[in-house]
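Colleague: Provided below are the primary sequence and the corresponding predicted coordinates.
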Amino acid sequence: MKAVVISELMDRSGVAFGTSGARGTVEAMTPEVCYAYTRAFIQAMETDGTLKQGSDILLAGDLRPSTPRILVAVAKAVEDAGFNAVYTGRLPSPAVAFHAIQHNNASIMVTGSHIPDDRNGIKFNRPEGEILKRDEAMIREQTVTLPEPFPVIDEKALPPADPAAERAYLARYEDFFGPDALAGMRVGVYQHSGVARDLLVTILQALGAEVMPLARSDIFIPVDTEAIREEDIALGRQWAAEQGFDAVISTDGDADRPLISDEQGEWLRGDVVGVLCARFLGIQTLVTPVSSNSVVEACGGFDEVFRTRIGSPYVIEQMNQALAAGATRVAGYEANGGFLLASDIALNGKTLKALPTRDAVLPMLAILASAHQQGLPVSQQVAALPPRFTASDRLKAFPTELSRQKIEQLAASDKAIEAMFGDLCDAAVQQTDQTDGLRITFENGEIVHLRPSGNAPELRCYNEAASQQRVQALNRECMGRLAGWR
């Protein structure tokens, strides 16, 4: 047996925790590394009494080519640790998490989410939901033993998938929305390589919609709902013009981030999706990261709004604090549109069970059901909100440490900020916020927010302004200047 210190393995392999799980290059995520991380997660959960020997741990994965190999290594680690590995198939992250939560089981999802398929990742979930930052710290502290010699991993060794998790996820939406929720609506499903591509069709049809699958791909496509590709923007408009859809919907790779267009094929920003979903559900206390559109406060639709650092663990921690303080009807969302439901929600005589992890399906169904109920197109739901618009983009292959160094230098003084961006906004700095990265609000209300990605070597830039045209121009101009940081 070989002893491995997880903190040292993280530093050596480059596979480390980001804003959502452990991620690294496919080459770095060897069977030994994935086995070690899984054993460390289990040991950490046993240490605090969360997991008991012999219980089930549910496993699922996305459609990346590297996912089966990682799943087999994870399953072996689960079995060697004295637990039952229950493979639930190629399923959305929220689907396996939801079923596990209902049965008080831990779960593990193999996915790289929206990032390219030269990378992958592992999401670990406690029986009550996602691991938080304190859990990540516990995992880092573990020392695990690996078998020697390490067994050969056969990626074809996965057992048949248990369909119970998929069935429970489908029933969640069918029962809550009902068979006529989308009756008469025509919806396109941009399938690409998303793991929910068939489930989306099934759910929409169960709610009464006419559905057309679109652009299914055998090659993995990294759809990022915070940085929508130009080709996807063009596709959305083309499909709407040719097919007369009420909306087109899609997700990222593991279906925890939604992508929904209006009837004109214009993709909605994720932080607008979150606000519209929360209003439909009657949420009273809402949590969202500092990067989200300020329309959440400007619309006046919620009793309390809390801002956090970027990443679902921070949103979940704040939701838990709100619940502990007595708040009801609590939810959260991220700028990518992933919606987290902390409370059971009663609406129209039906109850929607809590799912405190990012989900793509709920917010899209909420928007479509709201449009159906009101007899209004999706675009009018957006138009009814205060005029605050966001845009974002990223510089790829931008080292994280360089991002941090440059942002720290810029944050040192308002003069440095104004020298770089002041003429673009034609205004002085009003305030800065370093909750996560550097969020700069200028006196004219425009916003420039810079932040290193938590998942990949990328520098992200988020902007906000009073019109779509203006914010897109501002984002392009900011990205042009940031390119000079290389």
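Modeller: Looks like it came in fine.

Colleague: can we go C-alpha only for contacts and neighbour counts from here?
Modeller: Will do.

Colleague: Show me the contact partners of the longest helix seen in the chain.
Modeller: Of all the elements of type helix in the chain, the one with the most residues (DSSP state H) is helix 31-47. For helix 31-47, contacts defined as CA atoms under 8 Å, 6 or more residues apart in numbering pick out 4, 6, 9, 13, 51-52, 69-70, 73-74, 76-78, 81, 124, 126, 135, 138-140, 142-146, 150, 153.

Colleague: how about 6 Å then?
Modeller: 51, 73, 74, 77, 138, 139, 142 (CA atoms under 6 Å, 6 or more residues apart in numbering).

Colleague: Go through these and flag which are in helices.
Modeller: Those of the contacts of helix 31-47 mapping onto helices are 73, 74, 77, 138, 139, per DSSP H.

Colleague: Contact partners for the last one?
Modeller: This means residue 139. 40, 41, 44.

Colleague: how far away is the second one from residue 108?
Modeller: With distances defined as CA to CA, to the nearest Å, the gap from residue 41 to residue 108 amounts to 10 Å.

Colleague: shared neighbours, the two?
Modeller: Contacts common to residue 41 and residue 108, judged by CA under 6 Å, 6+ apart, are absent.

Colleague: which one of those two has more residues nearby?
Modeller: Comparing residue 41 with residue 108 by neighbour count (other CA atoms under 10 Å), the higher total belongs to residue 108, at 29 against 23.

Colleague: name the element the more buried one belongs to?
Modeller: Here residue 108 is covered by strand 106-110, with elements defined by DSSP states H and E.

Colleague: Show residues contacting that strand.
Modeller: By CA under 6 Å, 6+ apart, strand 106-110 touches 57, 58, 59, 60, 61, 121, 122, 123, 124, 125, 126, 127.

Colleague: Second structure for comparison follows:
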Amino acid sequence: MGTYFGTDGVRGVANGDLTPELAYAVGRAGAAVIAHAQPMDRPIVVGRDTRLSGPMLEGAIVAGITSTGRNVLQVGVVPTPGVAAITTRIEAAAGVMISASHNPIEDNGIKFFGADGFKLSDATESEIESLLADPSLPRPTGLDIGIASHARGLIDRYFSLLVEAGGDLSGLTIVVDAAFGAAHLVGPKIFARLGARVVAINDEDDGSRINVACGATDLRMLQGRVRDEIARTSGPVVGVAFDGDADRALFVDERGDILNGDRVMLILARDLAGRGELPANTVVGTVMSNMGFEKALEREGLRLVRAAVGDRYVLEAMRGGGYRFGGEQSGHVIDLQRGTTGDGPMTAVALFSIAARTRTPLRDLAAGMSVYPQVLVNVRVADKSVGDHPAVRDAIAAAERVLAGDGRILVRPSGTEPLVRVMVESTDEARTRDVAESVARTIRGLTPAV
């Protein structure tokens, strides 16, 4: 990765690391690179989440794009998968989403989608980065300057995809936690359209509270509300929580217990396989996917292929292997028959439709998976390369000896935050925690307090 582009586009503290000047330069360079393959009469679609910095960065990136002569369609607040879907449905040149997904309020980000709806390759992002300060980029004048226009009605193109994919959800109560983010309208609306009784929480357009103690990053409020509704409502009650840009979703079942991404993927994979729609009987996960998930798939005659963490790497493995379905434990799920990127609302539509069609509770649909104790310790660091320090490598080797083939350890830098993540998994919870903390202490001892 380059200086600015990480595992999910450009991301940083808005007006700090990610300044309007940088957004302008990214807009110019991105439009110039896209012009190589796309006619100039095709616009670039630009959407954003609810963050307070969104309009500021949107104005800058739109200015950058239009300064090259390319037109822009601004769709406003929309889920990230909505930008990808709109881009392909109207045959736009590209799409841009302004969001930092699950990150804190002060962060923001810029991610591009190609005309095919897929995120840009590393090579294309590197080309954009190489042109950020290039004075030779196009700068037309007069009638050749690009035009920016608002086109909020285009969100219906994405909404119609969700409706088409859904089943009859009547009789089901769904609590929707929109995380004060991009799904604050689409999230509750889609389930109501499909016939469910909807209880919406954190569904305001309020970027000052996006991802704060709510949504997919904190399920406690959703669990509480689901349990309240269970106590007062006849019929099944379930819950879904989106993150800030709604490219991921996590769930709460009919007892108020959490269904993480592995369990959700198990349900969806079983359903696809049962209908003969899972190519090569293979699911693509990541190195973070629980060993219990892999064992459960094996018992169904299904195979797990592990990719690096990040939905772009899951997608890369899917497309490279000719697979349809994959995702992450964190809630990113990709079904290439229904979209080109992680899609929280689409995942929820698929999951709830299976439960309704089979008249089976979510917890029963996910039965047969024993979760191996897994501990994830995030160590905040000044330099993420500390994970390659000889002392850390020695600590990892010592941990592997303790686990003795009965578990695994993964130490990796975060692609979006100044963190080194230590993940340990084994059959013994106490040992798992001790090993993770031991390696984390080594890392903390090598980095200044931040």
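Modeller: Sure thing, it's come through. The structure presented is a predicted model; accordingly, all values stated were derived computationally and were not measured.

Colleague: ok now stretch 108-120 of structure 1, how far from the chain's centre?
Modeller: Taking CA atoms, centre = their mean, to the nearest Å, one finds stretch 108-120 of structure 1 lying 12 Å from the centre of the chain it belongs to.

Colleague: Can you list the buried residues in that stretch?
Modeller: For stretch 108-120 of structure 1, the neighbour count (16 or more other CA atoms under 10 Å) marks 108, 109, 110, 111, 112, 113, 114, 115, 116, 117, 119, 120 as buried.

Colleague: before we move on, what about stretch 253-265 of structure 1?
Modeller: For stretch 253-265 of structure 1, using 16+ other CA under 10 Å, the buried residues are 253-265.

Colleague: what's the answer for stretch 285-299 of structure 2, then?
Modeller: Applying 16+ other CA under 10 Å to stretch 285-299 of structure 2 flags 285-297 as buried.

Colleague: can you count the residues close to residue 462 of structure 1?
Modeller: 26.

Colleague: Wait, residue 415 of structure 2 touches residue 7, no?
Modeller: Yes - counting by CA atoms under 6 Å, residue 415 of structure 2 touches residue 7, with 5.2 Å between them.

Colleague: and the spatially closest residue to residue 327 of structure 1 that is not a sequence neighbour, what does it touch?
Modeller: Sequence neighbours aside, residue 285 is the residue nearest to residue 327 of structure 1 in space, at 6.9 Å (criterion: CA to CA, 6 or more residues apart in numbering). Counting by CA under 6 Å, 6+ apart, residue 285 of structure 1 touches 303, 304, 330.

Colleague: measure residue 285 of structure 1 to residue 233 of structure 1 for me?
Modeller: 33 Å.

Colleague: sorry, back to before: narrow the buried residues of stretch 285-299 of structure 2 to those in helices?
Modeller: Going by DSSP H, the helices hold 291, 292, 293, 294, 295, 296, 297 from these.

Colleague: okay, stretch 242-256 of structure 2 sits on what stretch of structure 1?
Modeller: Across structure 1, the stretch matching stretch 242-256 of structure 2 (TM-score structural alignment) is residues 251-265.

Colleague: And stretch 65-73 of structure 2, by the same measure?
Modeller: Using TM-score structural alignment, stretch 65-73 of structure 2 pairs with 78-86 in structure 1.

Colleague: List the buried residues in the matching stretch.
Modeller: Buried, per 16+ other CA under 10 Å, within stretch 78-86 of structure 1: 78, 79, 81, 83, 84, 85, 86.

Colleague: for those residues, which one is nearest residue 23 of structure 1?
Modeller: residue 78 (19.0 Å; CA to CA).

Colleague: Let's verify the residue nearest to the closest one when sequence neighbours are not counted: helix, strand, or coil?
Modeller: Take residue 78 of structure 1 and drop its neighbours on the chain: the residue closest to it by CA to CA, 6+ apart is residue 85, 5.9 Å away. Following DSSP: H, G, I helix; E, B strand; the rest coil, we place residue 85 of structure 1 in the strand state.
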